[in-house]
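Undergrad: Starting from these lines, generate the structure:
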Amino acid sequence: MAVRQIRLFGDPVLKTVSDPITAIDDRVRRLVEDLVDTVTLPGRAGVAASQIGVNLCAFSFNIDGDIGYILNPQITELGGEPELVDEGCLSVPGLWFATPRHPFARVTGTDLDGGVIELEGTGLLAQALQHEVDHLAGLLYIDRLDKPSRRQAMRQIRESDWF
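TA: Down below sits the predicted model:
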């Protein structure tokens, strides 16, 4: 359908808990098409519906050329002790910070036919699953930073040309 514009830090939709999808209709099908189109651009690992201004529980992913989506995702398992990994976000462009993430994640949700989808992995996939589920809960990765890093992130945001 369309590559949608990414909402930036400060947009209230990014801090809003997303509503569950209760019915698969044309609006949800168009949303999934837009999420997939939007995540296919280079350098994108995931896009949550809230990042394109839609307050519904869905995200798309693009990990090593594996592109897909999931509706109503829930983290069902996290493995290993959180590790600091470099992380950025399309909604906070140009910033990268060491963010605590579990090295393994499993997410369960549904597809457009109501079938169960289970995504699991390590590395970038585990990080992306946690990052995108956070978006749907109204959290940005900077919310997970320690206080000194968060202060630095907020300073960089205020000084950015996009804020």
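
Undergrad: can we go C-alpha only for contacts and neighbour counts from here?
TA: Noted.

Undergrad: How about Asp134: what's its closest non-neighbour residue?
TA: Once flanking residues are discounted, Asp134 sits nearest to Leu140: 6.6 Å by CA to CA, 6 or more residues apart in numbering.

Undergrad: Show me the strands in this structure, by range?
TA: For the chain, applying DSSP state E gives strands covering 46-48, 58-63, 66-79, 83-89, 92-101, 104-110, 116-122.

Undergrad: just checking, what packs against the first one?
TA: This means strand 46-48. helix 26-39, strand 58-63, helix 123-136 (3 or more CA pairs under 8 Å, 6 or more residues apart in numbering; DSSP states H and E).

Undergrad: another one to check against the first:
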Amino acid sequence: MAIYKIVEIGDEILREKAKPVKEVTPNIHKLLDNMADTMYEANGVGLAAPQIGVSKRVIVVDIGEGLIELINPEIVEVSGHTVTDTEGCLSVPNMIGEVSRADKLVVKGLNRKGEEVLYRAKDFLARAFQHEIDHLEGIIFVDKASNLRKVE
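TA: Below you'll find the predicted structure:
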């Protein structure tokens, strides 16, 4: 496995719309493995492929309940309330801010076997999915955040 350098704000790839994965190949498996290793090494809870310089619609998330790998993820349903909470981002070191997001949603995508999977997410997992899927659209949390501030 490999630990990648995380791309930081200012790099153009973070502003691009990531390309859909046409086929789940061994290279995609390797990408998923390396993304997970990179996320864990950086003590993150999520990582999108553009954050390691790869313009593909792939995310990994682990909020402490086990690794979720999603290829071509999309939000198919949003419900519940909008909740504002503090977020940070591995691509925006030492900054946090308040971001409003839906507290319940349904996300679909492909797993590493190429099978369609569905996640009904709420609270922190819903927030993590929205944050990572935003990256696939070229959106960084600072675009939505208020009360941005430095942390050391």
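
Undergrad: neighbours of the residue nearest to Asp134 of the first structure, just the number please.
TA: 21 (other CA atoms under 10 Å).

Undergrad: quick one: it from Arg27 of the first structure, how far?
TA: In this view, Leu140 of the first structure and Arg27 of the first structure are 25 Å apart by CA to CA, to the nearest Å.

Undergrad: and what of Pro93 of the first structure?
TA: 28 Å.

Undergrad: Which one of those two is surrounded by more residues?
TA: A side-by-side neighbour count of Pro93 of the first structure and Arg27, using other CA under 10 Å, places Pro93 first with 15 against 10.

Undergrad: Might you report the residue contacts of that one?
TA: Leu8 (CA atoms under 8 Å, 6 or more residues apart in numbering).

Undergrad: what's the answer for Ala126 of the first structure, then?
TA: So Ala126 of the first structure contacts 102-106, 120 (CA under 8 Å, 6+ apart).

Undergrad: Could you report the neighbour count for Ala98 of the first structure?
TA: Ala98 of the first structure: 17 neighbours (other CA under 10 Å).

Undergrad: excluding its backbone neighbours, what's nearest it?
TA: Among residues not flanking Ala98 of the first structure along the chain, Asp86 sits closest, at 4.4 Å (CA to CA, 6+ apart).

Undergrad: I'd like to know how far that neighbour sits from Asn62 of the first structure.
TA: Distance from Asp86 of the first structure to Asn62 of the first structure, by CA to CA: 18 Å.

Undergrad: higher neighbour count, those two?
TA: Set side by side, Asp86 of the first structure and Asn62 show more neighbours around Asn62, with 22 against 13, by other CA under 10 Å.
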